[in-house]
Each structure stands twice: as C-alpha cells, then as structure tokens.
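Enquirer: Coordinates for the following, if possible.
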Amino acid sequence: MNASQPTQSNILGLVFSKDRAMQLQAVLDSLRLHLRDPQAMRLAVLFRASSPRVGDQYRRLRTRYPDVAFVEETEFRSQVLSLIRPSEMVLFAVDDNLFVRDFSIGDICAALAAHPDAIGFSLRLGRNIHRCYMRDVPPAQPAFIPAAPEIVKFSWPGAPHDFGYPLEVSSSLYRTAELLALLEQLPFTNPNTLEGLMAANAQLYAAARPGLLCFEQSVAFCNPVNLVQTVCPNRNGADPAYSVQRLSDLFDQGHSIDVTLYSGFVPQACHQEAELVFRGGTETKPSPPHRPLVTVEMAAYNAAGHIRRAIESILAQDYEPFELLIVDDGSTDDTAAIVAEYRDPRIRSIHQDHANYAAARNRAIGEAKGHYLLVVDSDDTIAPGYIQAMVAHAEQNPGADYYYPAGLTLVDDAGRPTGVVWRYEEIRDSRVLIAVLFTLGKSVIPEPGSLVRRSLYERTGLYRPVETAADFDFLCRNAGQMRFSRVAGSMPYYYRVGSGGLSRKYQQRNEITAAALEEMISRYPAEILYPQLAQVSDPAERTCRFHEYLMMTFYSHAQTNAGRFSEPFRQRGDRYRTLMIESLTKTGRLSQSVWSMTGNQRPLELFRCAVDRLRSGRPDEALVYMDETRSGGFEMSGLDYARAVAFVQLGRNDQAIAACRAELNRRPNPDAEQLLTQLGQWASLEPSVSPNQTANPSIVSTT
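Expert: Model (predicted):
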C-alpha cells in the first residue's frame, strides 16, 4: 500500500441492520469468506432491535464476532457521523448484502487514489448488471473504461437507473472527508433517509467527481427477500418462508445461511432475490412463541359513567400477557371507587393531582412495564381479539414502531354504533405524513387504539403537557423519526363521540395547533412541507412560492375553523402575506401577483382563482380568495353562491344556507334556490348523514 493510501486503521466498514440477525450473520460470514485483506478494515454494525428477543439475538452475534463493534442505535444521525468521522474511507453495507467473489480493500483504495475524479467505488455494480430490480427494467449499460486490473470506471451523471445512483449505502466505499461535508448538512434519521438524501444531492459532485469505479464483475449484491423498514415502499420478495419472523425463529433454533453456496454467484441486478439455503439447527420441538407484554394505558378523568365498560372490554381479551394501567387524573366523581372494585392482578391504578390528559399519558408511559403500549380511552371499548390482532401484526412487521387501526367505529353515549366509521389510510413514508399534517392542520393517524413500541418514546421524548391536541403536537414534532404501519385486519375499536371534553376547547386547540404548525416551519426543510418546491430551482422564486404557500395554508386553516377562534391562524397568515409581498418586491415580480393587482381586474382575477380552487376540491383556499375579492368592497354576481358551494364542501351547512340567502337577496339565482332547497332537506336527515358526502351543486362561472 503506497503512502497516498489510507492506513488500515482508518478504513471503516459500517453495516446497518434492523431486526435481521440471521441476515446480518450472512453479511459478516460472506465478507470474512471473500475479503482477502480483512486486517485492512475495521468493522462496525449499527443495529436496531424492535423487541427484546431480537436484541438478544444481536447480543449473541456480538459474542460470536468479538472483532466487530456492535453499536445499538439510539440517535442514528449523530452515531453515523461519530462512527465515520475518524476514518479516511468508509464502506457502507446493509444486512441483506451477500459477498460472492474475492476482493481486496487495498485494491479499491489504490484505484480511488489513482482516479481522483471518481466519487466512490461500488461493489455491487459491474458489466454483469443487466436489470434494475426496483423498477423491473433492463437498463442500458454505460461506457466502461479500464481503470486497473479487473476494475473499470464509467461516467455516472445521466447514466440509467443503478448506474446513475452513485451515493448509496448498500456496499459502496467513499472518501470520508468529502462525504462528511454533505452528511453534516443533511437531516437523515435512518439508513433509508440517509441514502435518499445522499442520492438527492449527488449532482453536487457531478462536475468534480463524474466517475464511478467498480469491479469488472460484481463482488456483492442485495438479496431483498423481506422488508423491515416502512420509510420507503421498496420492492421485496413475498415468500413467507423468508419473513423476518420466520428467519428470526430459525436463528433461535441454531440455523444460519450457508454463505459458501453463493461463492461465484453472478447477479444480474444490484438487488436480486436468491433462494436461501440454511445449515445447522436443531430438530427439537420449537419453544412456545415469544409473546411480549402489552401495557394497556388508560387516562381517566371523571370517567365514572363509562370506565366500567372500558375495563370489562380489556379484561375480556384473549391475549396474554398484558397489564391495564389506569392513571386517574384527579377525578372528583366515583372513578377511583369503580376501579377499586376490580381485584384483577393485571390492573394497576395510579392517582395524580388533576393536570390534563397529556400529563396522564406521560405518567402512564413512564410507569408502563410492557414492550408495547396500547392506548384505550376511558370512555371507549375494544372488541374481543383486538390486542391479539394488533400484536400479531406488529410482530410480523417489526420495521415500524407505531401501529394504528384501519378505522374507529363511532358509538353514542350508550355504546351503540352510530353507523359511522372513521377510516384511516396507509402512510408508509413519514415525509408524506409531515406534509399532510401541515396542509390539513389535523392528524390523519389515530391515537386511540394504536399500539406503540415503548422504545419510541425513548427516542422522541414524551408529550407536551398541553390542554388539548397533544397527539397532533407530538406528531408534528416527531413524524420524521416515527415509522407507521396500518393494521388492516384489526378488530373494531369503539370510539365514543361525546358532547363535552377536549373536543370542545376550540380556542385552546387552535392556539396549540397553530403554534405546532409554526414550529414545523423551523423544524423541517421547505421541500418537506411543500414538496412542489423541489421543481423550482431559482432561490428567489422558491422563497416567494414558499411564503405564498405558508400564507394560503394558515388562511385556509382560519377558514376551516371560521367562527371558532380562528385568529391564531389568521395572524400567521397575515405575517406570511407580508413576507410574500416583501419577497415579490425584492425580485421585481410584485406587479405580476394577483395579491398586488389594483382596479377592476383584481377582484375578477381573485374570483377566477377561487373558482379554480373550488373545482379542484380545495374549498378552504377558495374561501381565502373570495374573502379577498370582497375585501375591496367589490360585489360580484355569484360570489355568495360560490361561498355557499365552498361551505357545503366543508360540511358547514348553516353558513351555506346563510350564503344562499345572501345571494338570493341580491339577485335571482336558480342554482342558489336549488341548493337552499337541498340544504333544507338535508337538515331533516340523521346526524350521521353528512351533506357534503352527496352534494354536487353547480359551481358558478367566472364569466
């Protein structure tokens, strides 16, 4: 090794692993088998275990490989930076890698030293790669040029698929110093966001480092037989024999993957599903399945009227083991006496001075003994088999830490179903959730009925002790580091819709919600909150558009909460409107904006924008433009009818009726008359029937 190459102590191999001890063992075994100069590289494994059982499996691997540094993940970003910072070179790998041909780290470092224009060295690329697994297409190969014996180089900018993906974490080696310059600016939280953000910024290196090195023939590939993460919907195998749970069971029985059988394997893609062949193991009867303890947490305040039904529904569960932890938040009724009637050893009760629901939840989280926590409100119930279904899903999908039901079944005060079910969609990408939370100003992930790994709170911290909307505030702050999984096969969770309680505290809720949204602006990159910004390259235009988006978002929330203490949203909308005008002025684009127009053209253009928003299903934004249309004292034909249509779409029927009447007081309008008649008919229907589910009033023309 010449003087220009790093010393052996300054080369780090960093393997990322989560809940896949058996597959990680195959990585380490195949690397030992094929690395010709193992003394040239230190090895470290940064791992995450989603259950005590898996944690024990990693501890056994640590004993088996004393020369490998096993580091349990606590704060991914800081740990990655700390691990790689002392090294001159870093080789990233993941726990579904398999090494299949002999290679030398020394040869790789020498090639990088001889080719300073190369961004890195890929172990999974080569002339043998003829297919992109993730997109299931055959990519055209780039023009390879010889770089060293058995090593080639190609230009990656503009190359197709895997060949145009130079920054990744699945078996590539990089110069640490220039990689750190990028990583220290990126807000990554796990291997997937690390790779995604690296790839998104690869063009920064295109001019200075347009080359990428690889062997003539791949020495490694990824074997995606299963999936443990929920950040990205990556393609993977569906054979249940290779499920994470099944491989974990085999690992406990002493089985391992026979990596010798893959020596000489020539992959056709960087990711390629290959049959797993096992060795070892025992033929003894397997031990009973591991069943983690579940803490059912119940915060109660003056819940005497309903808590007995809630407790009974939990004691009727067929899952064991569980504990029911009830935190009485200073009740002044018979709640404590009712709880005391139960002598079941699975019930624990804690009394605290009255604070609020969030404080009671924090107390429960701190006192819980379970690996999982299940949230059941003191006035709700769960169907038989609920815990069993939730835990089974969680154990089969260890890549997540927050499992939520597909729906909540609404019941009245007596516990009778109302016929309404609140449905929740699957959200796999936390980045999407961040944007949705900001746009809607409300949660699309339920808290009641959700099963949560206790380790999540060790990573995120607890709830802020706010009076209401604590769950929304928690999601706004932590969604980026949470992994969600929707339990499609969950049993019913019966959610009581009451007439009082936290849902009535509109003023406090809106103040807390607006503050949480404001905090998101400083917490997350603009492209996360407003993904369309990624298509805008000019910095000045990006600033203008982002300020306009923030203005419209807060104004829209003010419209959604109109008449119910909407001032916290409106004040923020006004502030971002001022910033938008300042941005437009600096760029010389103020005269082009509808917000700065004057004369008769202004209300016409504003009304056109409003109608466009109505037709695209954004009634809250439409109302913002309509209010602006009217602010100059300009009266336009059809404006009140358009407002009525927007109110109907938002489900605010009283305001829709008032708007129809205002329209008819000014001039005849058959559409307004028809809508007013329909609204009168809907008013006589059952409360569970929502008019905006069936309404399709005509939208007024801008002509």
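Enquirer: hey, let's count contacts and neighbours off CA atoms from now on
Expert: Will do.
Enquirer: what about the helices in the stretch 551-700 of the chain?
Expert: 567-587, 601-615, 619-631, 639-650, 653-666, 670-682 (DSSP state H, counting those that start in this stretch).
Enquirer: Those: which one's closest to residue 24?
Expert: helix 567-587 (49.5 Å; C-alpha to C-alpha).
Enquirer: That closest one: which residues count as buried?
Expert: By neighbour count on 16 or more other C-alpha atoms under 10 Å, the buried set for helix 567-587 is 567-574, 576-577, 579-581, 583-584.
Enquirer: here's the other one to compare against:
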Amino acid sequence: MNNMPLISVIMPVYNVEEYVGEAIQSVIDQSFANWELLIIDDGGQDASMVICRMFTDKRIRIISQANRGLAGARNTGIAAARGNYIALLDSDDRWDRNKLLMHMIHLEADSSVDVSYAGSRMIDAAGQPLQTAMRPQLTGITAADILKRNPVGNGSAAVMRRSSLNRAAFAHPDVPGRTCWFDESFRQSEDIELWLRLSAAHGCRFEGIDGLLTDYRIIAGGLSANIARQYESWERAIAKSAQAAPQLIARHGRQAMAYQLRYLARRAIQLGDGGFAWSLSLQALRAGPAMMLAEPRKTLTTLAAALAARLLPPAQFQALTARYLGNGAAA
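Expert: Next up, the predicted model:
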C-alpha cells in the first residue's frame, strides 16, 4: 500500500500564536484528506510551537530550524516534502475546506497547468470578513500578467506541481548541499520573484479557478507595513528578473511599477498615512497613466481614499473605512 501523501502543505511558523491554530485546523478540516502538513518552526520566541504540538494528527510533521525567514522556511519544507503537489499556507491565514480538493481536480484534469490558484477573502485580525476580496485574472496568464498584477495574489493561494517547481531549483550560494526554490536573499517579494522565474525563465503555466478559497488575514504591523522596504525588495525582484527576461522587463516594467506603487498606496491607506498614500498614488499615475484607462474604478477609488486619509481626522477616516480595510491594519 502506498502511504505517501499526494499534497504537501508547507507552513512556516514564526511568532504567530494568535492565529496558527486556525491555520492548522483549516488544513485538518479539508475535504481532501491525502495530505501532509509540514510545519516549519523558524525559531520564534512565542507560544506558537506549543500550540502546534497540541495537534496530534499523524499527517502533521514539525521541522525546527534557526531563523531563516519566510523563503528559507519554505525551502526547508519543500526539501522535506513527499507529495507530488506543493501547497503553501502562511500561518496567519486559513483555507476554505474544499480548497485542496478543488485544486487537486484542476491539476489532475489538465497536466499543462503548473501552478493553480484562486481568489481570496480578506479578513481582519479577529477573523471577521472585510468587504474586500482578491478576485484575480484566472486564464490566459502570461509572464507580463504576473509581472504587472501577480494574479496568485498572496502566499496562501498557490498549489503547484512538485515537478514544475523543481525547474526553478538552484543550489544555495553559501550553504553546501542546500537546495533553494525561493531565493533566500529576499525577505519580501520572494513570491513574485519565484513566479516570474517559473513563468519567464521556465515556461510554467499559471491558471486560476473560481471561488474565494483562502482567508487572507490583514494584520497591523505585518511585513508590508514597512512600505519603503517593500518597494526596494520589489525593485530587487524586478532587477533579478531582468537578467532572465530582459525584453519582458523592458516592455512591461514601467507599467508594473505603476501597479506596484498603487498597491503600496493602498497599503499606506490601510495604515492611515494619507500623505504617503497620496504621494504614492500620484507616482503611480506618472509611472503608468494608462492604468487609469485599464482599471479606472480601482485607480479612482485609491486616489479618493488616499485624499480622504490625507484630509480627514484619523478617527473619522478609520470609522469610515473599517469594514473595508480592518482596524488600522496592513497586509
């Protein structure tokens, strides 16, 4: 009898004691049962791992390491994974109970799909739904689409073929014998760097499926709170991608910058920093004025929200937007 799991779920854990139990339970509750969950203890200091060890499901494995960051923890998990498919789950998010089943059907039905993903609900720190969601483009995905809009959307959305992921594997430059899929020199933007490498350099096909199958949690003080550092990391990812796909970056890089600046403006709005949000919104328009024609509603909404955040008293702005953005949160 073959007892090997079909899907390996990789979940890095670092100081997330408030949320990690929900994330684990959402895997245990999956309607598709042939999985293993690899919890990567990335050297945190809170009670996260105490909570993880309370779960006794035999499909769960815990691997401990000194802190290597999100990319390094994911690489450790992928290296230990036994499944033919790799699913990523951040430890502050959670899944719809049919997520793995739906992706399994998608990938088994079409062998040309390398990376499967779906949309995401947005929830606040308490797990309550917000009135916003990620509804990405699902079909006809090109490397340019990934560069400009990143349809995968977040780190808990993707389910991939292990064989496809292995196309992008490389030896760690400083640690003999360690294999990387995510670039461990990135502490942010590691997702988009890998998606671009898979698509532009290795010809992997991305396709989404209907539904909002991930609950993506908006948490105050998350990694994206440092907006300037996030933008610098994104620029590094684009610069690295330019080495493998110079024509792609030359043709679409400016427009991709516009979308990224607009995204960061929306994060600044969530933080209540209206001045910074307004500045980023104007920079986005200067970088890619065609964005106003391509996505007028989202662009105008961002401008209006940035202006409101700039002009209104903080308490009034927060009360006005809490059901859409959460309470002073950033993702």
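Enquirer: and the helices of the stretch 551-700 of structure 1 as a markdown table, adding distance to residue 444 of structure 1?
Expert: Shown next, in a markdown table, are the helices of the stretch 551-700 of structure 1 (distance: least, C-alpha to C-alpha, whole Å):
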| stretch | distance to residue 444 of structure 1 |
| --- | --- |
| helix 567-587 | 20 |
| helix 601-615 | 22 |
| helix 619-631 | 18 |
| helix 639-650 | 17 |
| helix 653-666 | 24 |
| helix 670-682 | 27 |
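Enquirer: among the ones you listed, which is the most enclosed?
Expert: When you average the neighbours per residue for each of the helices of the stretch 551-700 of structure 1 (mean count of other C-alpha atoms under 10 Å), helix 639-650 leads with a mean of 26.
Enquirer: quick one: the helix or strand residue 394 of structure 1 falls within to structure 2 mean distance?
Expert: Here residue 394 of structure 1 sits within helix 386-396, counting by DSSP states H and E. Here the mean offset of helix 386-396 of structure 1 against structure 2 after fitting is 1.4 Å, by mean C-alpha distance after the TM-score superposition for structure 1.
Enquirer: what range in structure 2 matches that helix?
Expert: Mapped onto structure 2 using TM-score structural alignment, helix 386-396 of structure 1 covers residues 99-109.
Enquirer: for the stretch 1-150 of structure 1, what spans make up the strands?
Expert: 11-18, 42-48, 68-72, 89-94, 97-99, 118-122, 145-148 (DSSP state E, counting those that start in this stretch).
Enquirer: Residue in structure 1 paired with residue 72 of structure 2?
Expert: Using TM-score structural alignment, residue 72 of structure 2 sits opposite residue 359 in structure 1.
Enquirer: tell me the SS of the residue nearest to that match when sequence neighbours are not counted?
Expert: Of all residues not flanking residue 359 of structure 1 in the chain, residue 465 sits nearest, at 5.2 Å (C-alpha to C-alpha, 6 or more residues apart in numbering). Using DSSP: H, G, I helix; E, B strand; the rest coil, the structure places residue 465 of structure 1 in coil.
Enquirer: Can you give me the neighbour number for residue 465 of structure 1?
Expert: Residues within reach of residue 465 of structure 1, counting by other C-alpha atoms under 10 Å, total 16.
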